[in-house]
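**Student:** build the 3D model from these lines:
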Amino acid sequence: MGSGLDLGLDAAALTAALVDIPSVSREEKPLADLVESALRAIPHLRVDRDGDAVVARTELGRAERVILAGHLDTVPIADNLPSRLDDGGLLWGCGTSDMKAGVAVQLKLAADLAAPNRDLTYVFYDAEEIAAEFNGLGRLVAHHPEWLAGDFAVLLEPTGGRVDGGCQGTLRVRVQTSGRRAHSARSWLGDNAIHKAAPILARLAAYRPRRVEIDGLVYPEGLNAVMIEGGHAGNVIPDTCAVTVNYRFSPDQSEAQALARVEEIFDGFEVVLTDSAPGALPGLSHPAAAAFVAAIGTPPAAKESWTDVARFSALGVPAVNYGPGDPTLAHTREENVAVAAVLDAERKLRAWLTT
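**Tutor:** Predicted structure coming up:
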């Protein structure tokens, strides 16, 4: 593919070029270098870099600033590189859907739109696919929040070409029990902590999750056991047990409110918070968001997972998810994206930003 990124390619061909540059999480530097170099060659952009995150922006003095953001990293390669284009117009390979197609769209717009109708900030960041402590967007929030200032943001995660508003929040807790250890041959001398977990599971089974409507979008919640730990040996009455519970909560609740709800559900048990991330409101009442939904032309839906739109929401920037690719194919060996979907996403974004 030569010594650099050719931003003259169409968005689908540029997607293939990006896919053929491996960028597994924490190994994004070669791709980040190419992205930075390509963007610095564009005269209408100011370019900054922090680690393996690259931020480019127009400075035209427009009344509104829109942020287009996407991550450069992928999950580990699963024998699905280099990319290949089949006769049906599907581009196959690691990162095609999640989310180098979205990144290619960002790069095409960055190269072509010298005079958009809104000022634009393009954010390309690292380490989204691994633990939050490494997330490049989180690092930018901490180190350079001024680079992320804006009125509205679009995260180009794969959404099947629809607008997914906001995102769920998520937290995990360990609901713990304790007992008395003993030899299982003399079980009456012990107090079985695993047996004490039965009411925890019963409360989970009886729980009826809320379905919360915000801006016309319905966010279904979920409260589920995702792990259970306990026991020492096949002949020992266990004295500890913990059920790890994941609560996916609607963005109408703060993290503190979500934790309080979980603590209420498991009243009488020890509840220990292990991790938490806030949700994001859809922000579809914002004029820029309404114009964006109209430009895309399909009914919006609620994002039924957590995404980095929450980081923008925490900064006071309304944000939505929108990008080419099927999110159910993300992280699979069969990951692919339709060429037509990539070109359609670029066309719709271009029209929104120039009309």
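
**Student:** going forward, measure contacts between C-alpha atoms and count neighbours the same way
**Tutor:** Noted.

**Student:** relative to Pro220, how far out is Thr328?
**Tutor:** Separation of Thr328 from Pro220 (C-alpha to C-alpha, to the nearest Å): 18 Å.

**Student:** quick one: which of these two has more around it?
**Tutor:** Pro220 (18 against 13; other C-alpha atoms under 10 Å).

**Student:** how about this one, so we can line them up?
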Amino acid sequence: MSSPITPLDLTLDGGALTARLVDFPSVSGDEKALADAVEAALRALPHLTVDRHGNNVVARTNLGRSERVVLAGHLDTVPIADNVPSWVEGDLLYGCGTSDMKSGVAVQLRLAATLTEPNRDLTFVFYDCEEVEAARNGLGVLVRTHPDWLAADFAVLMEPSGAVVEGGCQGSLRADILLTGTRAHAARSWLGDNAIHKAAEVLRRLAEYQPRRVAIDGLEYREGLNATRIDGGVAGNVIPDECRVHVNFRYAPDRSVEEAEAHLRSVFEGFELDLVDVSPAALPGLGQPAARDFLAAVGGEPRAKFGWTDVARFSALGVPAVNYGPGDPNLAHKRDEHCSLSAIAETEERLRAWLS
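**Tutor:** Model prediction:
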């Protein structure tokens, strides 16, 4: 017999609903109970059509509007750090996931429950496993299995952004530069060829590298190319025959994955380069009509997103997307993670004004 579903009360205000969600543990891979509760709460709303795949829940209005907007957020959190259940101190709600990103999910649920006649058709996406490896990401699963569920003219990812619009995201390319030599006894080093010494040229190129600053839709993206790890050496008395320099290239969204790889290979021409991981960038799409309306409604000065987020998945589907949520990204994953209750209410009301 299956366990009874713990109900979610969507008439609670955004802060109280966030607290309820925080008190509903959902560490990555263990989101089923929360997904069950979200699905049950949404199925009780007659103006929504609800679908589910695994622990990913998608609810939609079907009013025949000329535009469709996605509001998306992940249900999972990093492991709990003695910060559940939640607690309140003044205007601050503390607890695991308050900032990243159950405050954003609470706003989604509040809007899903109360916007019965929005000016655009709406799709609400609640997905699992965002905080772990990309292969398990629930939004990625939906992209592969049900891309039609995600079709839209514009998307808002409710990732923590301090209630400021953060457009698009950087791409990320990680690679190993393999340096080889000849092993020998350190006492007879002339018989060997030191692979670690060859890293000097790689490090010189990195030190002299001048990263671009790129303006897109009025937002400045700053690229970066850095060594993040060096591995090499056999023993204290051995000339090493192998060394790896691990580099991370954060690139602006005017580059495709292929262009980013070609650029990296040109920087390290003459060296063997082994790609480890590639994540595409996402254009901000702020020139789109829906994005312009969104910016006018929520106010504030938009900024570029430094880092990678799931807006890239929407961008790959041809859906312009921005990051916009009440949480502070600098507080994500911290033991004292918290979110402003007033920011939750303000974010909900700004979105409501845009969609009403």
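
**Student:** what TM-score do the two superposed chains give?
**Tutor:** Superposed pair, TM-score by TM-score structural alignment, normalised by the length of the first structure: 0.98. Supporting alignment: 352 aligned residues with a C-alpha RMSD of 0.8 Å.

**Student:** could you pull out the strands for the stretch 51-200 of the second structure?
**Tutor:** Ranges of strands in the stretch 51-200 of the second structure, per DSSP state E, counting those that start in this stretch, are 56-60, 68-74, 87-89, 92-94, 121-127, 154-157, 166-167, 171-180, 184-185.

**Student:** after superposition, how close is the first one to the first structure?
**Tutor:** Same thing as strand 56-60 of the second structure. Aligned to the first structure and superposed, strand 56-60 of the second structure gives a mean residue distance of 0.3 Å (mean C-alpha distance after the TM-score superposition for the first structure).

**Student:** that strand packs against which elements?
**Tutor:** Packed against strand 56-60 of the second structure by the contact rule (3 or more C-alpha pairs under 8 Å, 6 or more residues apart in numbering; DSSP states H and E) you find helix 32-43, strand 49-53, strand 121-127, helix 138-145.

**Student:** again, 10 Å this time
**Tutor:** Applying 3 or more C-alpha pairs under 10 Å, 6 or more residues apart in numbering; DSSP states H and E, we find strand 56-60 of the second structure packed against helix 32-43, strand 49-53, strand 68-74, strand 121-127, helix 138-145.

**Student:** so the biggest helix by length in the second structure matches what in the first structure?
**Tutor:** Criterion DSSP state H: the longest helix present in the second structure is helix 341-355. Following TM-score structural alignment, the aligned partner range for helix 341-355 of the second structure in the first structure is 339-353.

**Student:** then stretch 144-153 of the second structure?
**Tutor:** So stretch 144-153 of the second structure sits over residues 142-151 in the first structure, by TM-score structural alignment.

**Student:** okay but Glu130 of the second structure is in contact with Ala72, surely?
**Tutor:** No - taking C-alpha atoms under 10 Å as the definition, Glu130 of the second structure is not a contact partner of Ala72, at 11.6 Å.

**Student:** overlap in contacts, those two.
**Tutor:** Taking C-alpha atoms under 10 Å, 6 or more residues apart in numbering as the criterion, Glu130 of the second structure and Ala72 both touch 139, 310.

**Student:** helices of the stretch 151-300 of the first structure, start to end?
**Tutor:** Ranges of helices in the stretch 151-300 of the first structure, per DSSP state H, counting those that start in this stretch, are 198-206, 255-265, 287-296.

**Student:** for Ala233 of the first structure, which of the ones you listed is the nearest?
**Tutor:** helix 198-206 (19.8 Å; C-alpha to C-alpha).

**Student:** corresponding residue for Lys288 of the second structure in the first structure?
**Tutor:** Residue 288 of the second structure: Gln, not Lys. Using TM-score structural alignment, Gln288 of the second structure pairs with His286 in the first structure.

**Student:** burial count for that match?
**Tutor:** For His286 of the first structure, using other C-alpha under 10 Å, the count is 14.

**Student:** residue contacts, the equivalent of Met99 of the first structure over in the second structure?
**Tutor:** Aligned counterpart of Met99 of the first structure in the second structure: Met101 (TM-score structural alignment). Residues in contact with Met101 of the second structure, defined by C-alpha under 10 Å, 6+ apart, are 18, 21-22, 73-77, 158-160, 325-329, 332, 339.

**Student:** good, wrapping up.
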